[in-house]
Every structure is written in structure tokens, then in C-alpha cells.
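Asks: quick one, structure for this:
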Amino acid sequence: MRLSTTTVGDGAKTAALVHGLSAHGGYWSEVAAWLASLGYTVTVVDQRGHGASDRADSYLTEELADDLVETLPAGLDIIVGHSLGGRALLLAADRLRPERAIYVDPGWNVPAGLSINLPVDESGDILSLKSLSELLPNYNPEQLNRLRRGFVLADPLWFQAPNPILPDLEPPLSPVVPSLVVLADPPLAVRPELEKRLRDGGYNVLTVPGGVHDMPIEQFELTKQALAGWV
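Replies: The predicted structure is shown next:
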């Protein structure tokens, strides 16, 4: 599937940003603007079943990776994948061959029994901005708008049993391209034994003290600090 994309900036360097589950390209607004200010042309994608991209009958990680390969050019300077986007990027990196791949708290070891559901009210509608603000007091109004838009546009099929179809992924023993793995503190879906294997195998692994899973939207300054040496 060819994905819907948005371009930010017009610099000589090239980047792509791949969001996580229930998000959309707008999730990356602050990160995309920052990269553009550093001289990048940034391609922001909406994964299948998210944002403005088409819905599908299937959402296997292999299909998400194929979508990236169909949509993005090979040889970009950097590609950043968050959570579900980190899953798709992992399986696409050997074909896209970016100069650098960055995985932000990637969803490689989804905890057993994890249930991911859309935040809905008693009538089944997505929670209002007011209700979301009460659940997420650290989010500003613009962040809440972006978050809610992702929930509204996400295909409900993503949240039906099995919920979702996200088996463990095993990264190659050595990275196919120079790779940075940015982990929350603690990571949501990277087990300690995998973290050790990544470090031993030549991946650059950075745990962000106090970092949360949704770092790119909730902790932009920490995200900048984590990515600074790689962009």
C-alpha cells in the first residue's frame, strides 16, 4: 500500500518519521519542524489504518514494512520509527537502507496480555478533549488535539482480538545500518535480555532517564536530546 505522506521543510538532508499505534503523522509535528530547522526535508507517513492512509483487511508487521518500502525512497539520511513504527522500520531497514535508523521505544517485545483499546465513552464515541485532558494532565491543548485526531481516524480493526497481532520481533544480531535504539525508562516493549543483546551486537542503545513511551509527543525536549547526536 502506498501511504499518505506530508512533507515538512526543503533542506538538502532527508528524513522520514513513522508513528506508532493509534497515532498519525501529525504526532511528529514538533520533531518534524525541528528536523526541518536543521536542514532536512522530512517525509511524515500515516501508516495503513491510520490518519489519511487507507484502511486494510490485514495489519501484519510485514505488511507495514512493505508499505514503507513502497512509499519511501531508499537511501534517506535518517528514518525514525516510534513504537509500532519501530516494528515496521525494523523489517524495512534492509531494503530502505537509510544512512541511520532510529528506533524510539520500539514495540519489539509486546508484553503478554497487553490490551490496547481506544479511549471511548459509554456511547462508544472517542472521549472528548475535556475528558482526555483529565486523563492526561501533562498534555497541552495542541497535543491533545493531535492525540484525539489519531484515535478518531484509526481503524477499529486494529483494536479487535487478537489485540493487536504483534508477535515478538528479533532484530538481526548486528544492525543492517547504523542504528540507535532510544528506550523509555523503563521501556514498554524491549525486554532486558533483548536490550543486552542489542548492546552486545553493535546497536547504540540509549535509555532516557524519566523518559516515557510517548516521548516524541509528551517529552519533545528529551526526544531532541536523545536524537541530537544522530541528526
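
Asks: going forward, measure contacts between C-alpha atoms and count neighbours the same way
Replies: Fine.

Asks: so who does Leu60 touch?
Replies: Leu60 sits next to 165-166 when contact means CA atoms under 8 Å, 6 or more residues apart in numbering.

Asks: now do 10 Å
Replies: Applying CA atoms under 10 Å, 6 or more residues apart in numbering, one finds that Leu60 lies in contact with 66, 88, 164-167.

Asks: which one (most neighbours) among those?
Replies: Most neighbours among the contacts of Leu60, by other CA atoms under 10 Å: Ala88, with 29 neighbours.

Asks: any idea where the helices of this protein begin and end?
Replies: Ranges of helices within the chain are 29-37, 61-71, 84-96, 129-135, 141-153, 192-201, 215-218, 220-227, based on DSSP state H.

Asks: who wins for proximity to Ser4 among the ones you listed?
Replies: Comparing these against Ser4 with CA to CA, the closest turns out to be helix 61-71 (8.4 Å).

Asks: which of the helices of the chain sits most buried?
Replies: Mean neighbour count (mean count of other CA atoms under 10 Å) peaks for helix 84-96 among the helices of the chain, with a mean of 24.

Asks: from the contact counts, what lies against it?
Replies: strand 13-18, helix 61-71, strand 78-82, strand 100-104, strand 179-183 (3 or more CA pairs under 10 Å, 6 or more residues apart in numbering; DSSP states H and E).

Asks: now the other sequence, so there's something to compare against:
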Amino acid sequence: MSPIDERIPTEHVEPTDERFTVAPGVGLHLRRWPGQRRPFLLVHGLSSNARLWDGVARILSAAGHPVTAVDLRSHGGSDAPPDGYDTATAAEDLAALGIRGAVVAGQSWGGNVVVSFAARHPELTAALALVDGGWLAPSAEFPSWEACESALRPPEIDGLPASRLREYLRDSHPDWSAEALAATEANLRVWPDGSLSRRLSVARHMSIVRSMWDDPPQPYYPDITVPVLLIPALPGNPTEAAARRSRVEAAAGALRDARIREYPAADHDLHAQHPTELAEDLLGLAAQVLP
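Replies: Presented below is the predicted three-dimensional model:
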């Protein structure tokens, strides 16, 4: 029997929204679900937000686990201080939350963040889940920083109508729930006139990308002793899927206790596209480190 079979929620569990000060003048927005078992800490990716984890978190909480999903600096409802837009600072912000013995999951850049966090704070980490991230190293994929910067710089979207974004999300993600689509829209601000603007500015976005270039996760792998579940979303293109599988297998081989769970032909935002299946994978990981 899978870990989730007897724990499907019978009612809708609503989170509480809280603020937590992690540094002077820096408050992070948290979404929290109740539970008495081992805690989960869920970390979003670059220019994303905590609400993308709602579907997963609800199931984890129904299985008895307290869950905290965090908005990192200048994401979601968190403060936007003038500095601290790098992987190492994000990892220290997580440590400041003081959640001990957690199963820590990070998606995309959030995977890189939780690798840094686990290496720096082993006393706070019981297990790691790397959701299509945690092995991202732009310096190994681009010939120069200039090439990386050109390829990964996000487009200017401030002032565009929110209706265009909603149409794009519906068309490009037909299998996503309305909840997941609304959570993705929350990556951006929607103003009373219906226009969009970024929560995380392009300059701060690129500061984080630069930190991914300068501070890849691979050097931290030898310091991680807890179980690690690598969860890649493989592209539908076989050549691209093989390249990603190779990177993930290399990461797993460098970690002390790692296994891989692939999602074929899946979206990068696995937590939005497949929340039930991902929650089951995370509960299985938690079962490795119970109680």
C-alpha cells in the first residue's frame, strides 16, 4: 500500500498565513498547515511563490505532517529588501525559521537553495527532495556568463494585461487545476487596472541567476548525509530528456544516499501539475526517516 492510500484528505484543510522576521527589516510570508508528525518545509523556485505548493501541502497535512511553505525575499507576500538575492542568503533565511528535523523540498532554484541549506545546517534537515532542481549549474551549461545572461534574462512584462497571462496559462497548461493556475498568476502583481508587474525585479532575478552561476550546488553534495530524493521532470523530447537524465544521474552518484523518481513528459512545475503524485513521493521519503 502506498503512503498516501489511507490519508487522502476528507476535508479541505486551509493554511494559516503568517509573517516571520529572518533578518533585521526582512519579514517572510509563510503558509502553514497543521500536523503532529515530522515537519515539511517547502521552497519555491525563482520568480515563483509558496502557493504553488498548496495542493501538495494539503495532502501532507492530512497525513499528519505540519507543513510550512515559504515565500523567499521579494517573492509572494514577503518583504523586498535591497539586497540578499542569492542562494546562500536564501538558505540562511530558511535556517532562521528554526524548523528542526524537517523533510525539506525545493523546486527548481529552490532545489539549489535547499542543498545549500542542508549542507550548512545538517541539524535542521532530516531528508531532501529536489524537485526538478538542486543540480542546476548554469556555468556547466553555458560557455560564458554573457551567454547565460542573454539566455536566462526574463522578458519585460510590466504593464501587460493580466487577461493575456491567464489565457496563456490556460492554453499552455490544460491539465492544471484552477488552483494551480491562480497560484501561478500570483507570481506577479495584478493592479486594479488589470495590468501586471513583477514582484521580483529583473535586476534581482538576474542577481539570483548570477549566484547560481557562481555558487552551484555540486560542491555541497559531499556534506549532505541525509536521504535525498531527486525528482526530475523529463522533457517530451527524447534528446533533451536524455541530457537531463544524465545530469540527474551524475548528481545522484555524487550524493551519499540518493534515489531518483522520474516524471516523464512533465512540466517543470511538478508541484502544480501533479500535486497528488508528488505528495505521495514526499510521504514515502518521510517514511524513511520516521518518526
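
Asks: one step back: in JSON lines, list the helices and strands packed on helix 84-96 of the first structure along with distance to Val212 of the first structure.
Replies: Formatted as JSON lines, those follow (distance: least, CA to CA, whole Å):
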{"stretch": "strand 13-18", "distance to Val212 of the first structure": "18"}
{"stretch": "helix 61-71", "distance to Val212 of the first structure": "23"}
{"stretch": "strand 78-82", "distance to Val212 of the first structure": "12"}
{"stretch": "strand 100-104", "distance to Val212 of the first structure": "10"}
{"stretch": "strand 179-183", "distance to Val212 of the first structure": "8"}
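
Asks: between these, which one is nearest to Leu144 of the first structure?
Replies: Across these, Leu144 of the first structure has its closest neighbour in strand 78-82 (18.2 Å, CA to CA).

Asks: residues contacting Ala251 of the second structure?
Replies: By CA under 10 Å, 6+ apart, Ala251 of the second structure lies in contact with 134-136, 217-218, 221, 230, 245, 258, 260.

Asks: so which of the helices and strands packed on helix 84-96 of the first structure comes closest to Gly26 of the first structure?
Replies: For Gly26 of the first structure, the closest of those is strand 13-18, at 10.1 Å, according to CA to CA.

Asks: output the residue interval of the second structure matched by that closest one.
Replies: Mapped onto the second structure using TM-score structural alignment, strand 13-18 of the first structure spans residues 38-43.

Asks: try stretch 34-41 of the first structure
Replies: Using TM-score structural alignment, the residues of the second structure aligned to stretch 34-41 of the first structure are 59-66.

Asks: which non-adjacent residue is nearest the aligned residue in the second structure for Val176 of the first structure?
Replies: Val176 of the first structure maps onto Thr225 in the second structure when the alignment is built from TM-score structural alignment. Excluding the flanking residues, the one nearest Thr225 of the second structure by CA to CA, 6 or more residues apart in numbering is Arg256, at 6.1 Å.

Asks: how far away is that neighbour from His121 of the second structure?
Replies: 17 Å (CA to CA, to the nearest Å).

Asks: check contacts around the residue nearest to the spatial centre of the first structure.
Replies: Taking CA atoms, centre = their mean as the criterion, His82 is the residue nearest the geometric centre of the first structure, at 2.2 Å. By CA under 10 Å, 6+ apart, the contact list for His82 of the first structure reads 17-21, 28, 88-89, 102-107, 182, 213-216.

Asks: and Pro106 of the first structure, by the same measure?
Replies: Neighbouring residues of Pro106 of the first structure by CA under 10 Å, 6+ apart: 20, 81-90, 181-184, 187-190, 213.

Asks: then Trp109 of the second structure?
Replies: Contact analysis of Trp109 of the second structure by CA under 10 Å, 6+ apart lists 43-48, 87, 115, 130-137, 208-209, 212, 217.

Asks: filter these to the buried ones?
Replies: 43-48, 87, 115, 130-137, 208-209, 212, 217 (16 or more other CA atoms under 10 Å).

Asks: can you tell me how far the residue nearest to Thr225 of the second structure sits from Tyr263 of the second structure?
Replies: Computed as CA to CA, the Arg256 of the second structure to Tyr263 of the second structure distance reads 22 Å.

Asks: more neighbours: which of these two?
Replies: The neighbour count for Arg256 of the second structure versus Tyr263, taken as other CA under 10 Å, is higher for Tyr263 (18 against 15).

Asks: map the more buried one across to the first structure for me.
Replies: Checking TM-score structural alignment: Tyr263 of the second structure goes with Val208.

Asks: its match and Pro186 touch, don't they?
Replies: Yes. With contact defined as CA atoms under 10 Å, Val208 of the first structure counts as touching Pro186 (8.7 Å).

Asks: ok now do the residue nearest to Thr225 of the second structure, which residues does it touch?
Replies: Neighbour list for Arg256 of the second structure: 221-228 [criterion: CA under 10 Å, 6+ apart].

Asks: show the buried residues in the residues you listed.
Replies: Buried, going by 16+ other CA under 10 Å: 221, 223-228, out of the contacts of Arg256 of the second structure.

Asks: who are the contact partners of Leu230 of the second structure?
Replies: By CA under 10 Å, 6+ apart, Leu230 of the second structure lies in contact with 105, 111, 128-135, 248-249, 251-252, 258-262.

Asks: same question for His213 of the first structure.
Replies: By CA under 10 Å, 6+ apart, the contact list for His213 of the first structure reads 82-83, 104-107, 182-189, 219.
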